[in-house]
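>>> here is a sequence together with a model predicted from it:
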Amino acid sequence: MKKVLILGANGQIAKIVSHDLLSEDIDQRLFLRRSSRLTTKNPKKQEIIEGDALNQADLEVAMKGVDIVYANLAGEIIEEAKLVVSAMKKTGVKRLIWISTLGIYDEVPGNYGKWNHQQLDGGYLETYAEAAKIIEASELDYTIIRPAWLDNKDEIDYELTQRNEAFKGTEVSRKSIAHLVSQIILNPDQHIGESLGVNKPNTDGDKPAWVK
């Protein structure tokens, strides 16, 4: 049975992924700073481990015996990227799914791209772009996921663009991103070495429809 380590397991998307994987032949190790925030739904398939993604020793302990690392992290993302890569190399884990954001390659066209820069420039976009460079240079079997602006719609509806393609659409549901992550966990040979833009089809515009 494969085992996945979910870093940042209390995140909204991570929780959906964890729930979705309960019906699959996958063991889960749920990693977060304050373990009291989570409870297992199925102790036979889920293990909670407390740790800090800014502490390489914590990461190495969490990575022992896992097949896939799914990183749903925020905060000091550049340092987290360095430490995740280092810990994976130390423990011999090769497969990484890394959540990033749209715009890190300046791939978002038109007025939407300008609006996205206005919202995310000044520390966020730059740090996520630098973290992605670290992942891409790592020689790990990585997949980077770049979601459009997220909403909580109860739907799975998305399309993909590659690193060298213009980003499409303006929004996507967290449930859609979770579905993509779960599919990669279940089929880890897919999308290796790819950076995937993810959006809901037919949502082109100057900004997400729900933004005034």
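All right, it came through fine.
>>> CA atoms for contacts and neighbours, from now on please.
Fine.
>>> touching the longest helix anywhere in the chain from outside, list them.
When the chain is parsed with DSSP state H, its longest helix is helix 77-91. The contact list for helix 77-91, computed with CA atoms under 8 Å, 6 or more residues apart in numbering, reads 53-57, 59-60, 63-64, 73, 94, 127-128, 130-132, 134-135, 138, 140.
>>> do the same with stretch 142-158
Contacts of stretch 142-158 (CA under 8 Å, 6+ apart): 94-102, 132, 135-136, 169-177, 179, 191-201, 208.
>>> can you check stretch 11-23 too?
Here stretch 11-23 makes contact (CA under 8 Å, 6+ apart) with 6, 8-9, 28, 42, 45, 72, 174-175, 177-179, 181-182.
>>> second structure follows, compare the two:
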Amino acid sequence: MENVLVAGAHGTTGKHIINILNNSKDYKPIAMIRKADQKDFFNIKNVETVLADLEDNLSQAVEGVDKVIFAAGSGGEKVVEVDQEGAKRLVDASKKAEIKKFVMLSSIGAGRPEKADQLKEYLKAKHKADEYLKDSGLDYTIVRPGTLNNEQGTGKVKVKKELESVGEIPREDVARILVAALQNTTAHNTAFEVVSGEVVIEEALKELKK
């Protein structure tokens, strides 16, 4: 069983990730939290927590960790400090700890932020974080979902390196994709965009190899 650190575990998508990992026979989740009062939510689920801040030293957070999912976000308040530099800081710590795989939650359009009409600064920050991960030498998968919603997941998606248009996708399905990408051979060293679609998640990820 592999230990998976989830940065952003207390967020809406993060909680879905924790639940999926917690019900898995392959992974043990470790919830990275920024505030001590967030512990109770995870204690009830018997999920281990580690107190760490993306704007600070993260070496302790990755101790004993096999793989990492970065699902943190500043909600638009600190895009450079958290979404960009915080992600880079966790990449650095993961590299030192010889993490086996780093799965990054990014955003649709982050591969081409210069074309964005909206959220340009956010997409620039995500782009820089993604490129930093690509250049790190770590095994990685970068997941770039469309607009997130809180509807029940369908387990079916449309995946492409670059989609023609922005669509929506439930957070639950994004969480499933992030967990599926923990497999070493799944979407290996690949960045892709994803929205709701007609193809089962596991099959859609296999299509990326072709």
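Good, I have the coordinates. Only a predicted model underlies this, so the values are computations on that prediction, with no experimental measurement involved.
>>> what would you report as the TM-score here?
TM-score for the superposed pair, counting by TM-score structural alignment, normalised by the length of structure 2: 0.81. Supporting figures: 187 aligned residues with a CA RMSD of 2.0 Å.
>>> re earlier: buried only: go through the contacts of stretch 142-158 of structure 1 for me.
Neighbour counting with 16 or more other CA atoms under 10 Å marks 94-102, 132, 135-136, 169-177, 179, 191-200, 208 as buried within the contacts of stretch 142-158 of structure 1.
>>> name the element the residue of structure 1 sitting at the aligned position of residue 176 of structure 2 belongs to?
Matched by TM-score structural alignment, residue 176 of structure 2 corresponds to residue 179 in structure 1. Element membership of residue 179 of structure 1 [criterion: DSSP states H and E] is helix 174-186.
>>> stretch 91-100 of structure 2 maps to which residues in structure 1?
Residue span in structure 1 matched to stretch 91-100 of structure 2, by TM-score structural alignment: 85-94.
>>> next, the buried residues of the matching stretch.
85, 86, 87, 88, 91, 92, 93, 94.
>>> next one: stretch 19-29 of structure 2
19, 20, 21, 22, 27, 28, 29.
>>> now, these that are in strands?
Among those, the ones falling in strands (DSSP state E) are 27, 28, 29.
>>> check contacts around the last one.
With contacts taken as CA under 8 Å, 6+ apart, residue 29 of structure 2 has the following neighbours: 3, 4, 5, 6, 18, 21, 22, 47, 48.
>>> apart from its neighbours in sequence, what residue is nearest it?
Of all residues not flanking residue 29 of structure 2 in the chain, residue 4 sits nearest, at 4.9 Å (CA to CA, 6 or more residues apart in numbering).
>>> and that neighbour, what helix or strand is that in?
Per DSSP H and E: residue 4 of structure 2 is located in strand 2-7.
>>> now do residue 125 of structure 1
Assessed by DSSP H and E, residue 125 of structure 1 sits inside helix 124-136.
>>> now do the SS call for residue 141 of structure 2.
strand (DSSP: H, G, I helix; E, B strand; the rest coil).
>>> what's the match for residue 3 of structure 2 in structure 1?
In structure 1, residue 3 of structure 2 lands on residue 3 (TM-score structural alignment).
>>> my read is that its match contacts residue 64, right?
No. Between residue 3 of structure 1 and residue 64 there is no contact under CA atoms under 8 Å: 10.0 Å.
>>> among those two, which residue is more densely surrounded?
Neighbours were counted for residue 3 of structure 1 and for residue 64 using other CA atoms under 10 Å; residue 3 has more, 19 against 15.
>>> now do the contacts for the more buried one.
Applying CA under 8 Å, 6+ apart, we find residue 3 of structure 1 in contact with 26, 27, 28, 29, 65, 66, 67, 68.
>>> you'd agree the fifth one is in a strand?
No. With three-state DSSP as the criterion, residue 65 of structure 1 is assigned coil and is not in a strand.
>>> pick out the residue nearest the middle of structure 2.
For structure 2, residue 105 is the residue whose C-alpha lies nearest the centre (CA atoms, centre = their mean; 3.1 Å).
>>> pretty sure that one contacts residue 126?
No. Here residue 105 of structure 2 lies out of contact with residue 126, judged by CA under 8 Å, at a distance of 9.1 Å.
>>> which ones among the contacts of stretch 142-158 of structure 1 are found in strands?
Mapping the contacts of stretch 142-158 of structure 1 onto strands (DSSP E) picks out 95-99, 171-173, 194-199.
>>> max pairwise distance over those residues: which two?
Distances among those were taken as CA to CA; the most separated pair is 95 and 171, at 27.2 Å.
>>> roughly how far does the aligned partner of residue 199 of structure 1 in structure 2 sit from residue 178 of structure 2?
Residue pairing (TM-score structural alignment): residue 199 of structure 1 is matched to residue 195 of structure 2. Per CA to CA, to the nearest Å, residue 195 of structure 2 is found 13 Å from residue 178 of structure 2.
>>> identify the contacts common to the two.
In contact with both residue 195 of structure 2 and residue 178: no residue, using CA under 8 Å, 6+ apart.
>>> what about residue 33 of structure 1, distance to residue 48 of structure 1?
The gap separating residue 33 of structure 1 from residue 48 of structure 1 is 10 Å, by CA to CA.
>>> neighbour-wise, which of those two wins?
Neighbour comparison, residue 33 of structure 1 and residue 48: the larger count goes to residue 48, with 21 against 15 (by other CA under 10 Å).
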